[in-house]
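>>> Predicted model follows, preceded by the sequence.
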Amino acid sequence: MSEQKLAAELRTEFGKGYARRARMANLIPAVIYGHGAEPIHVTLPAKATTLAVRTANALLSLDINGEGHLALVKDIQRDPVKQIIEHIDLLTVRQGEKVTVDVPVHVEGETAPGTVHNLELTVVSLEAEATHLPESVVVSIEGRGAGEHIHGSDLVLPKGTVLLTDAEALVINISEAVEIAEETETEAAAEGAAAEAPAAEEAAAE
């Protein structure tokens, strides 16, 4: 994952009132912490930052008054209605440093005819270099048959990463599609019977 370069400005004001004014000025309040240092409070340009953090575990290269800081996005607070970013927590990292991140599982391919796959784990935890973080773990299910299982130990990990999720954890389960179809038909029949019951009662009452 490449670094996203952003210009940041130090801030000395805090609180909801300041945060509201900052957002009106197209700025996002953020805090940088880590390595035992005092937290650094900054503001980031809203548009560029929103684009930069679209991917999980975004790595930001910040210019703070001419001084460079590498920081990993750890938490994003959003407005529950508007979904705009209200605040970002950043973790200071160094070149070559190992960090723990949760990475989404991306499924590719199609299972054998008459089967379906169920993604049991949507993310896995990895240890990786802070400046070489993978965006996802790709799992191929091409041609997989019913009854097959893919566990953590079966994952092909990006170079330089170590799996922290339990190796025995079930990631993907392949099953017969007919089982799901039968369940759907049974549920539909039950719903139909429930809908017909009141009509039958009304007819009997008449």
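Cool, the structure landed.
>>> hey, let's count contacts and neighbours off CA atoms from now on
OK.
>>> residue ranges of the strands in the protein, please?
4-10, 27-34, 37-45, 59-64, 67-78, 85-92, 98-108, 115-119, 123-129, 137-140, 149-151, 162-163, 170-176 (DSSP state E).
>>> try this one side by side with the last:
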Amino acid sequence: MSEVKLATSVRTEFGKGAARRVRRENKVPGVLYGHGTDPVHLTLPGHELLLALRTPNVLLSLDIDGKSELAIPKAVQRDPLKGFLEHVDLLLVKRGEKVNVEVPVNAEGDLAPGNYLLEHVLNALPVEAEATHIPEAVTVSVAGLEAGASILAKDITLPSGVTLAVDEDAVVLQVLAAQAEEPAAETEGEGETAEA
């Protein structure tokens, strides 16, 4: 897992007006919390943070007034229309510490020939991993699967040091038979009403 370094500064102004001023400077207001410490309100560089958040569960190395801290994103708020970052909550982590995160599930391979659909029951798999070794994603082969087949959490091969944080019998992916819609047939009663 890659570590992204971000230069941050501590915020002393709070409220909507202060947050708007921060965003006008192409920066993002955020808060860092965890390990029983008091929350630290930060200003983060907008573009660099946006690029970093493209990687799921990215590990951020924050330079806060000359002190380096490690954090992972916990909650990200975006503008619903324009998509820009409005606020980010960061969780303080230490090297070697285990954290619970959700890892995206990627399916590879072709289903058996036929009219089948692959349903992602879980788009992300809850796992426990060391904060500095969180996998970016897990890949599952669905090659040759037919309707009725399902892949459970325990069937997914995880990297070493990563364990499931969900019931091992939880369904992650399942194959369904696609159903074609039948054209609506006009009944006799409807036809008579239309003529009248």
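Structure's in. What do you need? Small disclaimer: the values here were computed from a predicted structure and weren't measured.
>>> Just give the TM-score of the two.
Once superposed, chain against chain, the TM-score is 0.92 (TM-score structural alignment, normalised by the length of the second structure); 195 aligned residues with a C-alpha RMSD of 1.9 Å.
>>> could the strands of the first structure be laid out in TSV, adding mean neighbour count and distance to Ala195 of the first structure?
Output for the strands of the first structure, formatted as TSV (neighbours: other C-alpha atoms under 10 Å; distance: least, C-alpha to C-alpha, whole Å):
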stretch	mean neighbour count	distance to Ala195 of the first structure
strand 4-10	18	56
strand 27-34	20	52
strand 37-45	17	56
strand 59-64	20	54
strand 67-78	16	42
strand 85-92	20	45
strand 98-108	17	39
strand 115-119	17	30
strand 123-129	19	40
strand 137-140	16	43
strand 149-151	18	39
strand 162-163	16	50
strand 170-176	19	30
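>>> now the most centrally placed residue in the second structure: how far from Lys74 of the second structure?
Taking C-alpha atoms, centre = their mean, the centroid of the second structure lies closest to Pro56, which sits 5.9 Å from it. Distance, Pro56 of the second structure to Lys74 of the second structure, using C-alpha to C-alpha, to the nearest Å: 11 Å.
>>> Same question for Thr37 of the second structure.
16 Å.
>>> by contact count, what packs against the top helix by length along the first structure?
For the first structure, the helix that runs over the most residues, judged by DSSP state H, is helix 177-205. The elements that helix 177-205 of the first structure packs onto, with contact taken as 3 or more C-alpha pairs under 8 Å, 6 or more residues apart in numbering; DSSP states H and E, are strand 115-119.
>>> Pull the distance from the strand it packs on to the chain's centre.
For strand 115-119 of the first structure, the separation from the chain centroid amounts to 20 Å (computed by C-alpha atoms, centre = their mean, to the nearest Å).
>>> That strand to helix 177-205, inter-axis angle?
Per axes from the mean of the first three to the mean of the last three C-alpha atoms, to 10 degrees, the angle that strand 115-119 of the first structure makes with helix 177-205 is 90 degrees.
>>> Quick one: residues in contact with strand 115-119 of the first structure.
For strand 115-119 of the first structure, the external contacting residues (C-alpha atoms under 8 Å, 6 or more residues apart in numbering) are Thr111, Gly145, Ala146, Val171, Ile172, Asn173, Ile174, Ser175, Glu176, Ala177, Val178.
>>> Spatially nearest residue to the alignment partner in the second structure of the second one (excluding sequence neighbours)?
Read it as Gly145 of the first structure. Correspondence of Gly145 of the first structure to the second structure, assessed by TM-score structural alignment: Glu146. Among residues not flanking Glu146 of the second structure along the chain, Ala112 sits closest, at 5.5 Å (C-alpha to C-alpha, 6 or more residues apart in numbering).
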